[in-house]
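S.K.: what's the 3D shape of this:
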Amino acid sequence: MTATVLFGSFAVLLALSVPIGIALAIASLIVLISTQVLPPEFLAQSLITSVDSFAIMAVPFFILAGEVMSKGGVSARLFHVAETLVGNKTGGFAMATIITCMFFAAISGSGPATVAAIGGIMIPSMVRMGYDKKFATALVAAAGSLGVIIPPSIPMVMYGVTGGASVGDLFIGGIIPGIVVAAGLMVYAFYYSKKQGYVGNGVPFDIKEFGRSVWEAKWALLIPIIILGGIYGGIFTPTEAAAVAAIYGIIAGMFLYKELKIKDMPKVMADAALTTATVLIIVGAATAFGQLMTIAQIPGQIADFLLGISNNTIVIILLITLILLIIGCFMDTLAAIIILTPLLLPIATEIGYDPVHFGIIMVVNLAIGFITPPLGVNLFVGSGISGLSMQSLSKAVLPFFVAMLATLMIIIFIPQLTTVFLGE
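M.R.: From the prediction side, this is the model:
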């Protein structure tokens, strides 16, 4: 009864286009009122207690750091580094865009923020260079998904909190998988560019020019080094690292690059606050939703169902992958992690998967949801920048979806890509 009411009401609310956080909260409230398994006050308590966590404090700080960096003159400098590195290759502009998204991902921790910051510059630039607009927009939308794979990553923080895994280990574990996904996107970009005749900029690689570009972008490139180095050097926790990143971003934008003005700060703070509020509502509502699922014994039923289908590890992990791919099409990444981690992590550990490795699998899997309709947040951001319809953009992004799916399989079946730096 509880499960039927919970999922039934949630499905109806989603069909009515109710925002995901509100839909989760209303579905939970309907269950509380109709079944009386707990008093209605449980929802209000969950909204507060779920975000009353030192680790979750990292989320607003990383969001603020991303907002500051996106408006502080970072994007153009990062692209110049990437362009001097691969700009003379076939499809060099496209590959440089993917590398720029990697750099920015190591700053923002957010997929849509990466698309907005890089796409606003690169989509018009690629079109001017002769690239097809659909290809350019789809490429940025797909590469923007690196925002949650390359550390720091807000979904990794939420998985760490929900699954009891080390956020620092997740950050380290995400480095090589993020590079693998980027490499997969670059392989397709190169193939498509060669097929379409998109040549490079004709400027030979110059080590001095590359050094100059790195020097100009040094303040931005230092951020991931400060974050990961500080965490693993024992200087600060991931939450403190997020606060350092936010303060560093403000200093770099205002005093080093001098492109972030004091008059810009109210809007930057307001945008960061709005995003943070949206995220925390989703976190609180998803926590209540997940706890009601536990009361209804849904996690155990799902585990029994999956393990009853087969005792083959490969079959089970592929079934989990399919579930995550489908849910990623319809549910926000953070909500999916909070709800599904308690359901799927015990199954994954039972079949021998390391919690950190499985966390990276979940994040990469759900990152693909950024480019799969109907939710496809990165597609909406890319559509807003380029003016293309969602329908045409959804078709254009399909090859990138295939490339990301192929790299996901590599990450799933080669755990050493995740655990190599963890001493496992």
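S.K.: contacts and neighbour counts: CA atoms only from here.
M.R.: OK.
S.K.: Please go through this structure and pick out the longest helix.
M.R.: Within the chain, and with DSSP state H defining each element, the longest helix by residue count is helix 265-295.
S.K.: Now do the contacts for residue 104.
M.R.: The contact partners of residue 104, by CA atoms under 8 Å, 6 or more residues apart in numbering, come to 75, 78, 114, 118, 147.
S.K.: likewise residue 366?
M.R.: Counted by CA under 8 Å, 6+ apart, residue 366 has contacts 324-325, 328, 333.
S.K.: The same query, at a cut-off of 6 Å, please.
M.R.: Listed by CA atoms under 6 Å, 6 or more residues apart in numbering, the contact partners of residue 366 are 328, 333.
S.K.: Quick check: next helix or strand after the helix or strand encompassing it?
M.R.: Under the assignment given by DSSP states H and E, the secondary-structure element containing residue 366 is helix 355-368. With elements assigned by DSSP H and E, the helix or strand that comes after helix 355-368 is helix 377-386.
S.K.: Please identify the buried residues of that next one?
M.R.: For helix 377-386, a neighbour-count test (16 or more other CA atoms under 10 Å) marks 377-383, 385-386 as buried.
S.K.: before we move on, what about stretch 398-411?
M.R.: By neighbour count, and taking 16+ other CA under 10 Å as the criterion, the buried residues in stretch 398-411 are 399-401, 403-405, 407-408, 411.
S.K.: I have a second one here; can you model it like the first so I can compare?
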Amino acid sequence: MENGSIVLLMTFVFLFLGFIGVPVPFAILAGVLLGTMCTDVSFASIIGQLFEGVNSTALLAIPFFMLAGELLASTNVSQRIVDLAESLVGHIRGGLAQVVTLFSMLFAGISGSSNADVAAISRVLLPSMKTAGYDPARSAALVAAASTIANMIPPSIMAIVYGATGGVSISALFIGGIIPGVLIGIGLMIYNYFFGSIGTTQKHFTWAQRGVALKRSLLPMMIPILILGGILGGFFTPTEAGMAAVMYTIFVVIPLVVRGHFKLLPADFMRAAVLYSLPLMAVASASAFAWMVAYLQGPQVISGWIENVAGTNAIIIMLLLVVALIIVGNFIDAVPAIVIFMPIIAGLVQLGDINPVQMGVIAIVTLAFGLITPPYGLSLLLAANFAEVPFSRALWRAIPIYVVFLVVILLMVIFPDITLFLPRHFLPQSVGCFPNPRGEGFICPS
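M.R.: The predicted structure is shown next:
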């Protein structure tokens, strides 16, 4: 068989098995094994690629951030962050819908996972929203959309996987995602104000009450400051920042807030381990898939197609890649999609002379958007289950929210500073800047 036919066969088998309900890692691996049978590649080589895919120190950051988020969610410390968000924006038109968005932006700096965000929001806010008269389907759509911010604002599991597989600075991807994440949050709050479901009006908090809420949330809210401050100050790598977040939670937050939770720590560790196994299995199988696609020269073929359409125009290349990733995100989870398409993305970055950090953040935001689009839409599916509404109803309510994501993605493509402004100021060498030979500061390419 020709190389192109083998790649199409692998892709078809993977998508078909995934569509009928086979777990994503096994569906991917089935496609890889079938492709291997059509080539002279040995099965031993594929086993080696499975191991190589997860043999990365950078990926160790994922379980630590997952564990930190699980600890805060299971101890109900996240309620204090909800109270802070409610004191700040609960009185604005949209009330609890505004609280959902702000809480997601705050909690995103701890968990790094959309699934953790959905669970945390749903446990605390969905019952209150239902009682206050909010449309459950619209609430589920908003919770799902807001949870995607966890993939943009650091620490982001997607950024860790992208950086580890693509050789891009994870720290730069972390801070490069802050402005896009905030823009998504602001866009959702504007949507809530003008078009969202309006329930019971929330009370207006005094500044004294806001001060009390801030004081109660101070301990958990120190975690994002610890993570970002440690990374930007050069004290931590992302993996070490995850370890520091877990240690701070166990030895500072829990003793001072919920001391009785210590006996439940083994269960928290086991849940975090189970959650970690899911992206780890996906990364392993997707790495083998990506290696087979690269072996069959798939990236060169796809890059050639895009070059014929876009030439070397960076904006057109990014727009075409965004369209491709939106389609891919409709069918594949973001983590394996990143690993599988990394060789193609790397080739297009070179073709259009695109900054790797800019392309990385755009890819992350686009694939996060796929978490609320059909037929996959994992975050939307989880939120609909928590809200006890049909997926179709939640999907119908989510469609207007798509405009927020598409506008932000388009702005990121047209204006590189949305993703590169913070990295250029805090980690200039990670985005291609070099020391100024004439004195202090750095010179950054335009």
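S.K.: circling back to that earlier point, after superposition, how close is the longest helix of structure 1 to structure 2?
M.R.: When structure 2 is overlaid, helix 265-295 of structure 1 sits 1.0 Å from its aligned residues on average, using mean CA distance after the TM-score superposition for structure 1.
S.K.: residues making contact with whichever strand or helix holds residue 300 of structure 2?
M.R.: Taking DSSP H and E as the criterion, residue 300 of structure 2 maps to helix 298-310. By CA under 6 Å, 6+ apart, the residues outside helix 298-310 of structure 2 that reach it are 316-317, 344.
S.K.: make it 10 Å
M.R.: Taking CA atoms under 10 Å, 6 or more residues apart in numbering as the criterion, the residues outside helix 298-310 of structure 2 that touch it are 3-4, 6-8, 290-294, 311-313, 316-321, 341-348, 351-352.
S.K.: Please work out the angle formed by the directions of it and helix 265-295.
M.R.: Using axes from the mean of the first three to the mean of the last three CA atoms, to 10 degrees, the direction of helix 298-310 of structure 2 lies 70 degrees away from that of helix 265-295.
S.K.: Which positions within helix 298-310 of structure 2 qualify as buried?
M.R.: Along helix 298-310 of structure 2, these residues count as buried under the neighbour rule (16+ other CA under 10 Å): 298-300, 303-304, 306-307, 310.
S.K.: mean shift between the next helix or strand after it and structure 1?
M.R.: Moving toward the C-terminus from helix 298-310 of structure 2, the next helix or strand (DSSP H and E) is helix 314-329. In the superposition with structure 1, the aligned residues lie an average of 1.3 Å away from helix 314-329 of structure 2, counting by mean CA distance after the TM-score superposition for structure 1.
S.K.: Which positions in the helix or strand just after helix 314-329 of structure 2 come out as buried?
M.R.: Next helix or strand after helix 314-329 of structure 2 toward the C-terminus (DSSP H and E): helix 334-351. Within helix 334-351 of structure 2, the residues that qualify as buried are 334-349, 351, counting by 16+ other CA under 10 Å.
S.K.: next one: stretch 131-151 of structure 2
M.R.: 132, 134-151.
S.K.: and for that stretch, what span of structure 1 is it aligned with?
M.R.: Alignment of stretch 131-151 of structure 2 against structure 1: residues 128-148, by TM-score structural alignment.
S.K.: Same question for stretch 175-184 of structure 2.
M.R.: Under TM-score structural alignment, the counterpart of stretch 175-184 of structure 2 in structure 1 spans residues 172-181.
S.K.: Pull the distance from the matching stretch to the chain's centre.
M.R.: On the basis of CA atoms, centre = their mean, to the nearest Å, stretch 172-181 of structure 1 sits 12 Å off its chain's mean C-alpha point.
S.K.: And the helices in the stretch 151-300 of structure 1?
M.R.: 154-163, 167-173, 175-196, 207-216, 218-232, 238-251, 265-295, 298-309 (DSSP state H, counting those that start in this stretch).
S.K.: Could you export those helices to CSV, including columns for distance to residue 89 of structure 1?
M.R.: What follows is those, written out as CSV (distance: least, CA to CA, whole Å):
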stretch, distance to residue 89 of structure 1
helix 154-163, 33
helix 167-173, 30
helix 175-196, 9
helix 207-216, 15
helix 218-232, 23
helix 238-251, 32
helix 265-295, 37
helix 298-309, 46
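S.K.: So which of the ones you listed is nearest residue 357 of structure 1?
M.R.: Smallest distance to residue 357 of structure 1 across the helices of the stretch 151-300 of structure 1 (CA to CA): 7.3 Å, for helix 167-173.
S.K.: helices or strands up against the closest one?
M.R.: Packing partners of helix 167-173 of structure 1 (3 or more CA pairs under 10 Å, 6 or more residues apart in numbering; DSSP states H and E): helix 154-163, helix 218-232, helix 238-251, helix 355-368, helix 416-419.
S.K.: Among the ones you listed, single out whichever gets nearest to residue 15 of structure 1.
M.R.: helix 355-368 (20.5 Å).
S.K.: ok and the closest one relative to helix 154-163, angle-wise?
M.R.: Per the same axes, to 10 degrees, the angle that helix 355-368 of structure 1 makes with helix 154-163 is 130 degrees.
S.K.: what's the mean distance for helix 355-368 of structure 1 versus structure 2?
M.R.: Comparing helix 355-368 of structure 1 with its match in structure 2 after superposition yields a mean distance of 0.6 Å (mean CA distance after the TM-score superposition for structure 1).
S.K.: Find the residue at the geometric middle of structure 2.
M.R.: Relative to the mean C-alpha position of structure 2, the nearest C-alpha, by CA atoms, centre = their mean, is the one of residue 151, at 2.0 Å.
S.K.: how about that residue, what does it touch?
M.R.: When the contact criterion is CA under 10 Å, 6+ apart, the partners of residue 151 of structure 2 are 108-109, 111-114, 157-160, 174, 177-178, 181, 334, 361, 364-365, 367-369.
S.K.: Just the buried ones among these, please.
M.R.: Buried by 16+ other CA under 10 Å: 108-109, 111-114, 157-160, 174, 177-178, 181, 334, 361, 364-365, 367-369, out of those.
S.K.: And residue 135 of structure 2, how far from residue 336 of structure 2?
M.R.: As defined by CA to CA, to the nearest Å, residue 135 of structure 2 lies at a distance of 34 Å from residue 336 of structure 2.
S.K.: got CSV for the helices and strands packed on helix 167-173 of structure 1, with distance to residue 392 of structure 1 too?
M.R.: Formatted as CSV, the entries for these read as follows, by distance: least, CA to CA, whole Å:
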stretch, distance to residue 392 of structure 1
helix 154-163, 28
helix 218-232, 34
helix 238-251, 36
helix 355-368, 18
helix 416-419, 35
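S.K.: Right, I'll call it a day here.
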